[in-house]
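Peer 1: What would the 3D arrangement of this be:
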Amino acid sequence: MTLTTVLIVLALVGATTVVGLLWRRSQGTAVRTVDARQGPGGRSTSPSVPSIDLGNDTVSGGTAGLAESDFGTDITFGEHATLLQFSTEFCSTCPATRRRLGLLAEQYDDVHHVDVDLTHRGDLANRFRILQTPTTFILDRHGRITARIGGAPRPGAVEAELAALHSTRSVRSDH
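Peer 2: Okay, here's the model as predicted:
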């Protein structure tokens, strides 16, 4: 091997490592969606939480939101917030995320957890640009997506988003 080949290989390994570390760092963190109710330019007013735009779909900051009927007949959204989890049959971290989000939703009177299996629902994966599971959307009471979490949520990420929706005032006293 020549010195140039060694340097190219080292540069590629270094670049791949940096990209992998940046991707890993972003996993499990909440990304707020663009919403006209947020700061100037529709961006999140929190500097620690970046914003995303889900495109021209009316669910990402428009007046319309998702409907229970978009996901099936046995789906019920919460009165104040919904933790909408997208899973697949082959996802290894989905069961733990399902348990964690379910337990979290039980702590609130007006928050529901909904798990949608994407194994046979490619249409939903395409519609919401879901490239990994679990992916969790946090919906407000109107069914609008307020945050998106790719991967298993980090501790405190969902709780912080629920607090941002002001649902902490209805914490059940029996837990």
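Peer 1: switch to C-alpha atoms for all contacts and neighbour counts from now on
Peer 2: OK.
Peer 1: Residue 124 is in contact with residue 85, correct?
Peer 2: No - assessed by C-alpha atoms under 8 Å, residue 85 is found out of contact with residue 124, at 12.0 Å.
Peer 1: For stretch 122-129, buried residues please.
Peer 2: Neighbour-count burial for stretch 122-129 flags 124-125 (criterion: 16 or more other C-alpha atoms under 10 Å).
Peer 1: to compare against the first, here's another:
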Amino acid sequence: MYTIKNGWLVDAEIHKSPHFTERDKEHDVSLLVVHNISLPPGQFGGPYITDLFLGNLDKAVDPFFEEIYQLEVSAHCLIRRDGKVIQYVSFDNKAWHAGVSNFNGRERCNDFSIGIELEGTDTTPYTEEQYNSLVCLVKKLQESYPLITHNTMVGHCDIAPGRKTDPGEAFDWPKFYHLLASIDE
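Peer 2: Got it, this is the predicted structure:
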């Protein structure tokens, strides 16, 4: 299980991204957004996701990077294929993960959400280690941010339909919810 202190996971690898904004106090964290990412697309491992979130992606490494190396994006955490968690932005701040988004009529989801990236693609099954780490992380987040509930955990595709497809058909929501419920038993 994880420990959160001052918005940071005590037990995770930390790489502080410059791509964040302070969260306004009137925006209580009430949404969890699940994403996926792989860099280059469809390839796993390597430093490139961290490089992107830190603003250090070398455009010469891969032709795809020429399109994205200047993006200023981040997520609160990344869960690697082996279940390792890396944190980039304090949960008390806004990571730049959602983009143009809307949840139940509320726009600008970055204002009130936590973004978790899973290393993967829409069509590649996620690993048991990723599900286990995600479930443990979500349980801990719910302790610190109790407005995150079963009804406020969504995919990026749910808050940006037509623009985003992640975490994709490969993410097994029933399995995730079952594992989450089994921790309470």
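Peer 1: Now compute the TM-score of the two chains, please.
Peer 2: Put the two chains on top of each other and the TM-score (TM-score structural alignment, normalised by the length of the first structure) is 0.27; 93 aligned residues with a C-alpha RMSD of 5.8 Å.
Peer 1: Now for residue 85 and residue 124 of the first structure: what residues contact both?
Peer 2: Counting by C-alpha atoms under 8 Å, 6 or more residues apart in numbering, residue 85 of the first structure and residue 124 have no common neighbour.
Peer 1: which is the next helix or strand following the helix or strand hosting residue 51 of the second structure?
Peer 2: Assessed by DSSP states H and E, residue 51 of the second structure sits inside helix 48-54. Reading on from helix 48-54 of the second structure to the C-terminus, the next helix or strand found by DSSP H and E is helix 65-68.
Peer 1: Quick check: buried residues in that next one?
Peer 2: By 16+ other C-alpha under 10 Å, the buried positions in helix 65-68 of the second structure come out as residue 65.
Peer 1: And stretch 137-144 of the second structure, by the same measure?
Peer 2: Within stretch 137-144 of the second structure, the residues that qualify as buried are 137-141, 144, counting by 16+ other C-alpha under 10 Å.
Peer 1: Which elements pack onto the helix or strand hosting residue 84 of the first structure?
Peer 2: Using DSSP H and E, residue 84 of the first structure sits in strand 81-87. Counting contacts by 3 or more C-alpha pairs under 8 Å, 6 or more residues apart in numbering; DSSP states H and E, strand 81-87 of the first structure packs against helix 94-106, strand 111-117, strand 135-140.
Peer 1: so of the ones you listed, which one's packed in deepest?
Peer 2: Among those, strand 135-140 has the highest mean neighbour count (mean count of other C-alpha atoms under 10 Å), at a mean of 25.
Peer 1: Report the inter-axis angle for that strand versus strand 111-117.
Peer 2: 140 degrees (axes from the mean of the first three to the mean of the last three C-alpha atoms, to 10 degrees).
Peer 1: about what we covered before: tabulate the helices and strands packed on strand 81-87 of the first structure (TSV), appending distance to residue 158 of the first structure.
Peer 2: Formatted as TSV, those follow (distance: least, C-alpha to C-alpha, whole Å):
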stretch	distance to residue 158 of the first structure
helix 94-106	8
strand 111-117	12
strand 135-140	8
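Peer 1: Of these, which is nearest residue 10 of the first structure?
Peer 2: For these, proximity to residue 10 of the first structure was assessed by C-alpha to C-alpha; strand 135-140 is nearest, at 33.7 Å.
Peer 1: Next, the angle from that closest one to strand 81-87.
Peer 2: Going by the same axes, to 10 degrees, strand 135-140 of the first structure makes 160 degrees with strand 81-87.
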